[in-house]
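Engineer: next comes the sequence, and after it the predicted model I'd like to discuss.
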Amino acid sequence: MSADIEQLSKALERIKPSPTLAMTQRVAELKAKGVDVIGLSAGEPDFDTPDFVKEAAIAAIRAGKTKYTNVDGTPELKDAIIAKFKRDNDLAYTRSQITVNVGGKHTLFNALVATCNKGDEVIIPAPYWVSYPDIVAFTGATPVIVKANANQLYRMLPEQLEKAITPKTRWLLLNSPSNPSGAAYEEEELAALGEVLRRHPHVMILTDDMYEHVWYAPTPFKTIAQVCPDLYDRTLTMNGCSKAYAMTGWRIGYAGGPEWLIKAMAMLQSQSTSNPCSISQAAATAALTGPQDFLEERNEAFEKRRDMVVAMLNDAPGLHCPTPEGAFYVYPDASELMGKTTPDGKVIKSDDDLIDYFLDSVQVAAVAGSAFGLSPAFRISYATSESVLKEACTRIQRACAALK
């Protein structure tokens, strides 16, 4: 081992690079070589940031709003977030209960680093977003993975939550609609989870609502503090501008929660990033307070793509693809393809093997279920054009049919 490696921190040794970003980089390298590869690995809307949001950012630059701001958000943005939570979720917060961060990942990092110690446990339903267990591990706490399979539509059951809770449990991380599966908890399901949590008052709840506005279910979106008001003081309700407003590069995440926690997160942020970009905050203020009608139009486009992708993947031999209620991902179960052999004689032993086979044989890039804690499966993002998705699914059908 080299001297440079020996000097790395123990905390850094507990985490690994993002598998989704690694696949996106791999696709970029193949495209640079002229390979006709279809990349379906990136979790990013293909729509552009709305023009009125861009104009707000330009106006902020021209007005000289280029200085430091309050560490965890401008008063204007905090007020916009307060109004959003009231309008969309019927949740009431004050400025001292709101944090603004450099993307949703930063919100998660601040909350967990500020509250977790070695020996603590954090419950994470799987399939999960790739960063959850790594951030938990970075803090020294232990991720406790609860597997929610395709036959339960990738939703954790109350009895699974009950079994996972111990005296060491610090947090439950709940993501709805989910990345990677698109699964969403409806009101009665959240209420059932709330019943379990009431019996364990030491457990905090961090609900990741980043895909709130990418929603197809006939019933309205609900978040757990809304469904279970008595859990309000134990819940950090996280959201952001990346997905709904196609502002991934602007890096604005935010959350509402108990004042003691928000204060602790601000202290941590004051010694790390300091304030989020002032221009991005002005843009986010416009996004949250401006017209929201375009969200429905974009949802209709996403839903149409979803229906086509689910149908085509379910027509592929050996795949079972549940229909997601939100987000812009599908998560097909590939159990029936394990043990099959490719035309060149390789045995598919894992979803990693399957993803490599898709990329090598038909030039379609997805992300293996191993990255999300539930195998054998894979994630496809349908945040791209219908024509590209149709071609990609046709290629996957061909690849599956060639397995023996």
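Structural biologist: Cool, the structure landed.

Engineer: only C-alpha atoms from now on, for both contacts and neighbour counts.
Structural biologist: Fine.

Engineer: for stretch 207-220, measure first residue to last.
Structural biologist: Distances were taken as C-alpha to C-alpha, to the nearest Å; on that basis the terminal residues of stretch 207-220 are 17 Å apart.

Engineer: just want the most central residue of the chain.
Structural biologist: What sits nearest the mean C-alpha location of the chain, by C-alpha atoms, centre = their mean, is residue 179, with 4.3 Å.

Engineer: are we agreed that that residue is in a helix?
Structural biologist: No. The assignment for residue 179 by DSSP: H, G, I helix; E, B strand; the rest coil gives coil, which leaves it out of any helix.

Engineer: can you give me the helices for the stretch 151-300 of the chain?
Structural biologist: Using DSSP state H, counting those that start in this stretch, the helices assigned to the stretch 151-300 of the chain run over residues 158-164, 187-198, 224-227, 259-270, 278-289, 294-314.

Engineer: out of those helices, nearest to residue 66?
Structural biologist: helix 278-289 (5.9 Å; C-alpha to C-alpha).

Engineer: pasting the second one now:
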Amino acid sequence: MKISINKMAEMIEVPGIRKFSNKLVDYPNAVNLTIGQPDFPTPELVKKAGIKAIENNETGYSHNAGLLDLRKAVSLFFKDCYGFYYNPEHEIVITNGASEAIDSTFRTILSPGDEVILPTPIYLGYAPIIEMCGAKVVYLDTTDTGFTPSPQRLKSLITAKTKAVLFNFPSNPTGMTIEKEQMDELVAVLEQHEIFILSDEIYSENTFTGEHVSFGQYEVIRDRLFLIHGLSKSHSMTGWRIGYVLGPKEYMAHVLKVHLYNSVCASLPSQHAAIVALNECRHTPEEMNVEYMRRRDFVYNRLVKMGLDVIKPNGAFYIFPSIAKYGMDSYSFATKLLKEGGVAAVPGSAFSTYGEGYLRISYAYAMPVLEEGMDRLEKFLQQF
């Protein structure tokens, strides 16, 4: 008899993003617009700090929660930029990227049978973690509300089984943000219910219109809020794997335990580099955003001229046009676009069933790549 493994592990699929980026091996001449990774180099000061740490043999373990100096830098960043304070000694844990922060937090708070509400379309990395914990995902449809969650709809989905709700704004895959007035309405609903709130704000520094509003700015929900963040997007440090989770002291002690049994601590050279990123390179995201906005405007205008129904994003570096009028499911459309059009993009169905009928395009690529990609997409659409 064959030895069995965890059924949940068997059920988990390779993410749609990776499915299409992996297909590029067979289409070496295709334009790749799938991955949400900044094409800017890590800032020089940050790289030098990492190199210096290695040269100084700072290559061992740190405190499980991360270097205190880094936790202090994280705390100061949020205090200076958003006006709220988290105690670096008890309320902040440094993790191996924001992904591990999400995993450790969910594994801390979820039990079998719990429910977690996810506004959708949404990043595809949340649901598998929730389901691996034996919990159930409940989707909050935003496709008819401008890709932002309706407070009334959120309220209608909360039941006795609801353990948490997760928000990701600016959003992957839509690039949408939440305005303060709507955030106020969401918080008014959340404060009436004893449920956890996870806010993945990894793209907060890539906000193009107005100012980012953080759930951490609302004191009424701070006793059950976990704030997820990191440096991958803001400082082009995806491979350095530095994320962090901030939350109430009483719960963070348990998150720390899950984290340390998962990975002991984050990479020490990366932590030293992160201190410099937060303390000395706060200007970096703003500089990158100038180019991101130029790329966004170019891609948006091209898509509109092609006749695609699309909402102009105001954060992150993704755009989410509708391809429903072409009468194909998004996976088939994306496959045909890759094979016949020479462009790799991610089918909307990768971001839950509510993403069906859409295509995610990443504009975290240099302008020549985007120009070629849009030219090929336009030519491809002429056949319909």
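Structural biologist: Everything's here; your move. Everything numeric in this text was worked out from a predicted model, so none of it was measured.

Engineer: format the helices of the stretch 151-300 of the first structure as JSON lines; extra columns: distance to residue 100 of the first structure and mean neighbour count.
Structural biologist: Putting the helices of the stretch 151-300 of the first structure into JSON lines (distance: least, C-alpha to C-alpha, whole Å; neighbours: other C-alpha atoms under 10 Å) gives the following:
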{"stretch": "helix 158-164", "distance to residue 100 of the first structure": "30", "mean neighbour count": "15"}
{"stretch": "helix 187-198", "distance to residue 100 of the first structure": "26", "mean neighbour count": "17"}
{"stretch": "helix 224-227", "distance to residue 100 of the first structure": "19", "mean neighbour count": "22"}
{"stretch": "helix 259-270", "distance to residue 100 of the first structure": "9", "mean neighbour count": "19"}
{"stretch": "helix 278-289", "distance to residue 100 of the first structure": "9", "mean neighbour count": "23"}
{"stretch": "helix 294-314", "distance to residue 100 of the first structure": "22", "mean neighbour count": "17"}
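
Engineer: with distance to residue 23 of the first structure added, can I get those helices in JSON lines?
Structural biologist: Output for the helices of the stretch 151-300 of the first structure, formatted as JSON lines (distance: least, C-alpha to C-alpha, whole Å):
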{"stretch": "helix 158-164", "distance to residue 23 of the first structure": "32"}
{"stretch": "helix 187-198", "distance to residue 23 of the first structure": "33"}
{"stretch": "helix 224-227", "distance to residue 23 of the first structure": "33"}
{"stretch": "helix 259-270", "distance to residue 23 of the first structure": "30"}
{"stretch": "helix 278-289", "distance to residue 23 of the first structure": "28"}
{"stretch": "helix 294-314", "distance to residue 23 of the first structure": "20"}
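
Engineer: ok so, going back, wait, the residue nearest to the centre of the first structure touches residue 129, no?
Structural biologist: Yes. Under the criterion of C-alpha atoms under 8 Å, residue 179 of the first structure is in contact with residue 129, at a separation of 5.5 Å.

Engineer: how about residue 100 of the second structure, what's its partner in the first structure?
Structural biologist: Using TM-score structural alignment as the criterion, the counterpart of residue 100 of the second structure in the first structure is residue 106.

Engineer: which SS class is that match?
Structural biologist: Classification of residue 106 of the first structure by three-state DSSP places it in helix.

Engineer: what is the neighbour count of the residue lying closest to it once chain neighbours are set aside?
Structural biologist: If you skip the residues right next to it in sequence, residue 106 of the first structure has residue 253 as its closest partner in space, 7.3 Å away by C-alpha to C-alpha, 6 or more residues apart in numbering. Residues within reach of residue 253 of the first structure, counting by other C-alpha atoms under 10 Å, total 25.

Engineer: in the second structure, what residue corresponds to residue 253 of the first structure?
Structural biologist: Using TM-score structural alignment, residue 253 of the first structure pairs with residue 243 in the second structure.

Engineer: and the strands in the second structure?
Structural biologist: 31-32, 92-95, 115-120, 136-141, 162-168, 196-200, 225-230, 243-246, 318-319, 343-344, 346-347, 359-362 (DSSP state E).

Engineer: which residues sit against the fifth one?
Structural biologist: Strand 162-168 of the second structure is contacted from outside by 109-110, 114-119, 122, 195-201, using C-alpha atoms under 8 Å, 6 or more residues apart in numbering.

Engineer: which among those count as buried?
Structural biologist: Among the contacts of strand 162-168 of the second structure, those that count as buried by neighbour count (16 or more other C-alpha atoms under 10 Å) are 110, 114-119, 122, 195-201.

Engineer: just tell me what residue 265 of the second structure corresponds to in the first structure.
Structural biologist: In the superposition onto the first structure, residue 265 of the second structure corresponds to residue 275 when matched by TM-score structural alignment.
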